[in-house]
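Engineer: requesting a structural model of the entry that follows:
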Amino acid sequence: MLDDFMMRATLAGIGVACAAAPLGSFVVWRRMAYFGDATAHAAILGVALALALQISIFAGAVAVALAMALTVTGLSGRGYAMDTLLGVLAHSALAFGLVAVSFLSGIRIDLMAYLFGDILAVSRGDLAVIWGGAAVVVGLIGWRWSALLTATLSEELAHAGGIDPRREQLVLTLALAITVAVAIKVVGALLIAAMLIIPAAAARPLSRTPEQMALIAALIGALSVIAGLRAAYALDTPAGPSIVCAAAVAFLGTSVLRGLRAGAGA
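Structural biologist: All right, here's what the predicted structure looks like:
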């Protein structure tokens, strides 16, 4: 079964959707879209360093993405507006990554695959990494779910309940770094933030509880993978961007539905 490249691509995309759904919900609730974007851009630098040091690309991407996330967390609130800080670090990391790649003359690298993904080239080994990473992310978020929700709702409420908001931020940071590392092969560094945000945003009008939103986001993400791959196969379009387009259509559909409900309620 896994000899079929479309089957491997579908399984890889669903694995990323499962990891991105619960994390993407927190990204939407906490308004951390730029934070996810900055972490994803840093992954390109991690890829370059991993190739230069001849280590696992997954390990390099996780290390640099985590370093970027921790740097942003550490520098926030020290005289810089968050959007300014994220803009500087995100674009700087991407630029340094692209420059670093240009020095790897002895190594053949398809830069477009890391920028926009190459899901159709996913191997069995990649599948193991993607689903292993997804399992870690889902387990981590599930383990800290109540604490993360409390810290997201109110830092004062978290302190009153004996929860350290900075520790929960660290959990989200680690989960984000792992998700970026496993998703870079599927949708690429430039589209990872879209897979975090769009399915979760599309699920919001259909959800009554946080748990429902995470589950519906996972379903929308998985369906977007299947629809995007089918469209890419039929129309000969890039697979990664096609998946994101499918998710965007789902967001448009749920937004229209919310508008119709609001109009009916009025």
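Engineer: contacts and neighbour counts: CA atoms only from here.
Structural biologist: Will do.
Engineer: residue 1: neighbour count?
Structural biologist: 7 (other Cα atoms under 10 Å).
Engineer: report how many residues lie close to the nearest residue to it once chain neighbours are set aside.
Structural biologist: Excluding the flanking residues, the one nearest residue 1 by Cα to Cα, 6 or more residues apart in numbering is residue 7, at 7.2 Å. When neighbours are defined as other Cα under 10 Å, residue 7 has 14 of them.
Engineer: could you check which helix or strand contains residue 7?
Structural biologist: Counting by DSSP states H and E, the element that carries residue 7 is helix 5-29.
Engineer: now do the buried residues in that helix.
Structural biologist: Residues 5-6, 8-29 are the ones in helix 5-29 that count as buried (16 or more other Cα atoms under 10 Å).
Engineer: go on, stretch 69-80?
Structural biologist: Judged by neighbour count (16+ other Cα under 10 Å), stretch 69-80 contains these buried residues: 69-70, 72-73.
Engineer: so how far is that stretch off the chain centroid?
Structural biologist: 20 Å (Cα atoms, centre = their mean, to the nearest Å).
Engineer: just stretch 247-266 next, same as before
Structural biologist: Chain-centre distance of stretch 247-266: 24 Å, with Cα atoms, centre = their mean.
Engineer: and the contacts of that stretch?
Structural biologist: By Cα atoms under 8 Å, 6 or more residues apart in numbering, the surrounding residues in contact with stretch 247-266 are 195, 198-199, 201-203, 205-206, 220-221, 224.
Engineer: which residues of the stretch 101-250 of the chain fall in helices?
Structural biologist: Along the stretch 101-250 of the chain, counting by DSSP state H, counting those that start in this stretch, helices occupy 111-116, 124-143, 145-153, 155-160, 165-183, 192-203, 210-235, 239-265.
Engineer: please give me the structure for this one as well, since I'd like to look at both together:
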Amino acid sequence: MLDDFMLRATLAGLAVALATGPLGCFVVWRRMAYFGDATAHAAILGVALALGFQISIFIGTMVVALVMAMIVSVLAGRGWAMDTTLGVLAHSALAFGLVAVSFLPAVRVDLSAYLFGDILAVSRFDLAVIATGSFLVLGLILWRWAALLTATLNEDLAHASGINPGHERLVLTLALAVVVAVALKIVGALLIAALLIIPAAAARNFARSPESMALGAIIIGGLSVWGGLQLSLLQDTPSGPSIVVFAAMIFLVTTIAGTVLQKRSGR
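Structural biologist: From the prediction side, this is the model:
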């Protein structure tokens, strides 16, 4: 059954959507969009280091993404201006990664696959790694859901409840690094943040609770994967960008529908 490349691609995309849905909600709630973007850009440097040291691409990208996320978290705790810091780190890591790849003449690298994803080339081993990483992230978020939500809503309330906001921030950092590593094959470094943010933003237009928003983000992410792959198959468009385009279309529809419903209810 797994000999069908479209089936493997769909299963891999759906697995990633399971993790990016709830995680993306926290990214939106905490206004961490640029943080996720910086972590994703650092993945290219991880690819270069992994190829240079001949280790797993997954391990290389996850380690570098985690290091980047940890650096940003430390700087944020010291009061650095995050917009400027994230801008410098994100683009520097991406540039260093692209330059580092050019110093590997013995290695033939299709950078577009890492920048924009190559979900149609997912192998059985890739599918197993992606599914394992996604389910681990989903399990981690479900396990820490109440604490993460409390720390996100109000840090003073979290302290009063015996919850360490810094610890919960570390949980999100770890989850984000793993998602970046597993999603790199799906949509690429430049579009990972979009897969995190757009489904969650679309789900927020009709969600009535944090749980319903997370579930809605998972569903929209899954629909985006399916719709994007169908668009790619029928119109011969790039698969990764097609997934993001489909997610953006859903966001537009839900935004318009939500606005119309609000106006009607306000009458």
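Engineer: what TM-score do the two superposed chains give?
Structural biologist: Here the TM-score for the pair of chains, by TM-score structural alignment, normalised by the length of the first structure, is 0.99; 266 aligned residues with a Cα RMSD of 0.8 Å.
Engineer: export the contacts of stretch 247-266 of the first structure to TSV and append columns for distance to residue 127 of the first structure and neighbour count.
Structural biologist: Listed next are the contacts of stretch 247-266 of the first structure as TSV, based on distance: Cα to Cα, whole Å; neighbours: other Cα atoms under 10 Å:
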residue	distance to residue 127 of the first structure	neighbour count
195	18	25
198	23	27
199	22	32
201	27	24
202	26	24
203	26	26
205	32	17
206	30	16
220	20	23
221	17	33
224	18	26
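Engineer: which among these gets closest to residue 102 of the first structure?
Structural biologist: Nearest to residue 102 of the first structure among the contacts of stretch 247-266 of the first structure is residue 195, at 27.7 Å by Cα to Cα.
Engineer: and that closest one, how far is that from residue 139 of the first structure?
Structural biologist: 19 Å (Cα to Cα, to the nearest Å).
Engineer: now do residue 220 of the first structure
Structural biologist: 20 Å.
Engineer: go on, residue 132 of the first structure?
Structural biologist: Residue 132 of the first structure sits 11 Å away from residue 139 of the first structure, going by Cα to Cα.
Engineer: residue 203 of the first structure now?
Structural biologist: Going from residue 203 of the first structure to residue 139 of the first structure by Cα to Cα gives 21 Å.
Engineer: and for residue 181 of the first structure?
Structural biologist: For residue 181 of the first structure, the distance to residue 139 of the first structure (Cα to Cα) stands at 17 Å.
Engineer: more neighbours: the two, which one.
Structural biologist: The neighbour comparison of residue 181 of the first structure against residue 139 (other Cα under 10 Å) goes to residue 181, with 33 against 14.
Engineer: the residue nearest to residue 175 of the first structure when sequence neighbours are not counted: how many residues sit nearby?
Structural biologist: In this structure, residue 175 of the first structure finds its nearest non-sequential neighbour in residue 137, 5.3 Å apart by Cα to Cα, 6+ apart. Close neighbours of residue 137 of the first structure, defined as other Cα under 10 Å, add up to 25.
Engineer: ok now do residue 137 of the first structure, which residues does it touch?
Structural biologist: Contacts of residue 137 of the first structure (Cα under 8 Å, 6+ apart): 19, 175, 178-179.
Engineer: list the buried residues of stretch 90-98 of the second structure.
Structural biologist: 90, 92-95, 97-98.
Engineer: do the same with stretch 252-267 of the second structure
Structural biologist: Buried positions in stretch 252-267 of the second structure, judged by neighbour count with 16+ other Cα under 10 Å: 254-255, 258.
Engineer: quick one: distance of stretch 157-172 of the second structure to the chain centre.
Structural biologist: 22 Å.
Engineer: repeat for stretch 83-96 of the second structure
Structural biologist: With Cα atoms, centre = their mean, you get 17 Å for stretch 83-96 of the second structure.
Engineer: got the contact list for it?
Structural biologist: Everything outside stretch 83-96 of the second structure that qualifies as a contact, by Cα under 8 Å, 6+ apart, is 34-35, 37-39, 41-45, 72.
Engineer: mind running it again at 10 Å?
Structural biologist: With Cα atoms under 10 Å, 6 or more residues apart in numbering as the contact definition, stretch 83-96 of the second structure has outside contacts at 34-46, 48, 64-65, 68, 71-72, 75-76, 80, 82, 97-101, 115, 189-190.
Engineer: now, of those, which are buried?
Structural biologist: Buried by 16+ other Cα under 10 Å: 34-46, 48, 64-65, 68, 72, 97-98, 100-101, 115, 189-190, out of the contacts of stretch 83-96 of the second structure.
Engineer: OK, contacts around residue 218 of the first structure?
Structural biologist: By Cα under 10 Å, 6+ apart, the neighbours of residue 218 of the first structure are 14-22, 24-25, 199-200, 203, 212, 224.
Engineer: quick one: the residue lying closest to it once chain neighbours are set aside from residue 210 of the first structure, how far?
Structural biologist: Sequence neighbours aside, residue 21 is the residue nearest to residue 218 of the first structure in space, at 4.8 Å (criterion: Cα to Cα, 6+ apart). Using Cα to Cα, one gets 11 Å for the distance from residue 21 of the first structure to residue 210 of the first structure.
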